[in-house]
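Visitor: model the structure of this input:
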Amino acid sequence: MTTSITINGHTPTVAATAWVAPNATLIGDAHLGEETSLWYNAVVRADANRITIGSRTNIQDGCVLHADPGAPLTIGSGVSVGHNAVLHGCTIDDDVLIGMGAIVMNHARIGRGTIIAAGALVSESVVIEPNSLVAGIPGKVRRSCNPDELEQIRCNADNYVKRVAHYTPHPDGSCPSIVIPKGDVAG
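Guide: Purely as a prediction, here's the structure:
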């Protein structure tokens, strides 16, 4: 069962069309937008400041999202946050892909249409311009994203919106049989 904790008078809010895995955790001043998905073992801990997640965004398995005093966490729409990524008090604009195991620190800002490679570290207060490909520790802009990569960011977010249907219980409460269509490349 999803853990939802009210803290300091703030209760998480989840849009009616959002999906939250049964073992995900939402704490405090956290807000999930329409058609957003929060996957297994993800933690959204808004005990010190607000966390806002836009529409059609997916927070994949094992991610940790946290905000500090003076450093809210804002994630735009159409964003994919890969497995085990950590986002901490930063701003992620629309249509961004955060790779698996990446870390984005307080006050960093990731511009629209950007890819943060798996395992990259975006340090505190770093601003990444739109349509950038960032890799490494510390993360550095390696080049601009090409049109195919920008389309893949959008496709990945769309695939996660579709994937939720395979995990949503039937009206009678029974669990669906999960058959992922061939060619569904969402990770």
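
Visitor: from now on I want contacts and neighbour counts done on CA atoms only, so please keep to that.
Guide: Noted.

Visitor: pick out the residue nearest the middle of the chain.
Guide: residue 59 (3.3 Å; C-alpha atoms, centre = their mean).

Visitor: verify the contact between that one and residue 81 for me.
Guide: Yes - with contact defined as C-alpha atoms under 8 Å, residue 59 reaches residue 81; the gap is 5.0 Å.

Visitor: mind checking the longest strand of this structure?
Guide: Across the chain, the longest stretch assigned as strand under DSSP state E is strand 43-53.

Visitor: so what touches it?
Guide: For strand 43-53, the surrounding residues in contact (C-alpha atoms under 8 Å, 6 or more residues apart in numbering) are 7-8, 24-33, 36, 62-77.

Visitor: and this one, please, so the two structures can be compared:
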Amino acid sequence: MTDVTILPFGGVTPSIAGSAFIAPGCRIIGDVRIGEETSIWYNCVVRGDVNFITIGDRTNIQDGSVIHVTTRLHGTEIGDDVLIGHLAMIHGCKLHNHAFVGLGAIVMDGCEIEPDGMLAAGGLLSPGKRIPSGQLWAGRPAKYVRDLTVEQIVNQRMGAKHYVDNARAHMAALNAKKPTPA
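Guide: The predicted model follows:
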């Protein structure tokens, strides 16, 4: 992995599954565990310096996102098949399997997004709030908007597979030999 920082902190080194894709520009620090076929995209920061971060299998964390924790109070737990949009801020919270966090959204300390729950792009889930399974929340601060349709939940779940495939393509491109000048 070129231009990736994987830094031990406080005596704990990040644990990253061999099938995970960590894009160039990422910084992964401290007590962090990243699961199989998960993709951490370009220029993300995952900083488990003062508490733990776990990221499950096939989860997708898009470019420029920041994952952090709250000292001694809240680690960050991200389940399997979670989709996190570009420039999201995930801080000291729990995202269950199949949760969705939109572009530029913020999930604060002590929050939970249940399976198939969705925080819309730009949303701010204020401390201690919970998005129940199958609900869409939006706004700053985020509030309940409506229930998701079955079709939306199915499409959201298919997104995880798409990002596994896309990450493989990016890994291949990064590992390909660069042409030599003639």
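
Visitor: the residue nearest to the centre of the first structure pairs with which position in the second structure?
Guide: Mapped onto the second structure by TM-score structural alignment, residue 59 of the first structure lines up with residue 61.

Visitor: that match and residue 144 of the second structure, how far apart?
Guide: 24 Å (C-alpha to C-alpha, to the nearest Å).

Visitor: what segments of the first structure are helices?
Guide: Listed in chain order, the helices of the first structure (DSSP state H) span residues 147-163.

Visitor: ok, for residue 8 of the second structure, nearest residue in space, not its chain neighbours?
Guide: Distance criterion C-alpha to C-alpha, 6 or more residues apart in numbering; nearest residue to residue 8 of the second structure, sequence neighbours excluded, is residue 30 at 4.9 Å.

Visitor: how many residues are close by that neighbour?
Guide: Residue 30 of the second structure: 23 surrounding residues under other C-alpha atoms under 10 Å.

Visitor: surely it and residue 16 touch.
Guide: No - in this structure residue 30 of the second structure lies outside contact range of residue 16 using C-alpha under 8 Å: 11.5 Å.

Visitor: counterpart of residue 7 of the second structure over in the first structure?
Guide: Under TM-score structural alignment, residue 7 of the second structure pairs with residue 5 in the first structure.

Visitor: now that match: closest residue in space, sequence neighbours ignored.
Guide: Spatial nearest neighbour of residue 5 of the first structure, excluding adjacent residues (C-alpha to C-alpha, 6+ apart): residue 27 at 4.7 Å.

Visitor: do you know how far that neighbour is from residue 162 of the first structure?
Guide: Using C-alpha to C-alpha, we find residue 27 of the first structure at a distance of 26 Å from residue 162 of the first structure.

Visitor: ok, now residue 68 of the first structure?
Guide: 33 Å.

Visitor: these two: which is more packed in?
Guide: Higher neighbour count among residue 68 of the first structure and residue 162: residue 68, with 19 against 13, using other C-alpha under 10 Å.

Visitor: my read: the more buried one touches residue 89, true?
Guide: Yes - counting by C-alpha under 8 Å, residue 68 of the first structure does reach residue 89; the two are 5.9 Å apart.

Visitor: what do the two both touch?
Guide: What both residue 68 of the first structure and residue 89 touch, as defined by C-alpha under 8 Å, 6+ apart, is the set residue 106.

Visitor: what is the neighbour count of residue 178 of the second structure?
Guide: Neighbour tally, residue 178 of the second structure, other C-alpha under 10 Å: 8.

Visitor: check contacts around residue 37 of the first structure.
Guide: Residue 37 of the first structure touches 18-21, 56-60, 160-161, 164, counting by C-alpha under 8 Å, 6+ apart.

Visitor: buried among those residues? Need that as a selection in ChimeraX.
Guide: Remark: buried members of the contacts of residue 37 of the first structure, expressed as a ChimeraX selection using 16 or more other C-alpha atoms under 10 Å:
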select :18,19,20,21,56,57,58,59,60,160,161,164
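
Visitor: what is the most widely separated pair among the contacts of residue 37 of the first structure?
Guide: Spatial extent of those (C-alpha to C-alpha) is set by the pair 21 and 56 at 15.4 Å.

Visitor: on that earlier part again, report the contact partners of the match of residue 59 of the first structure.
Guide: 39-41, 44, 83-86.
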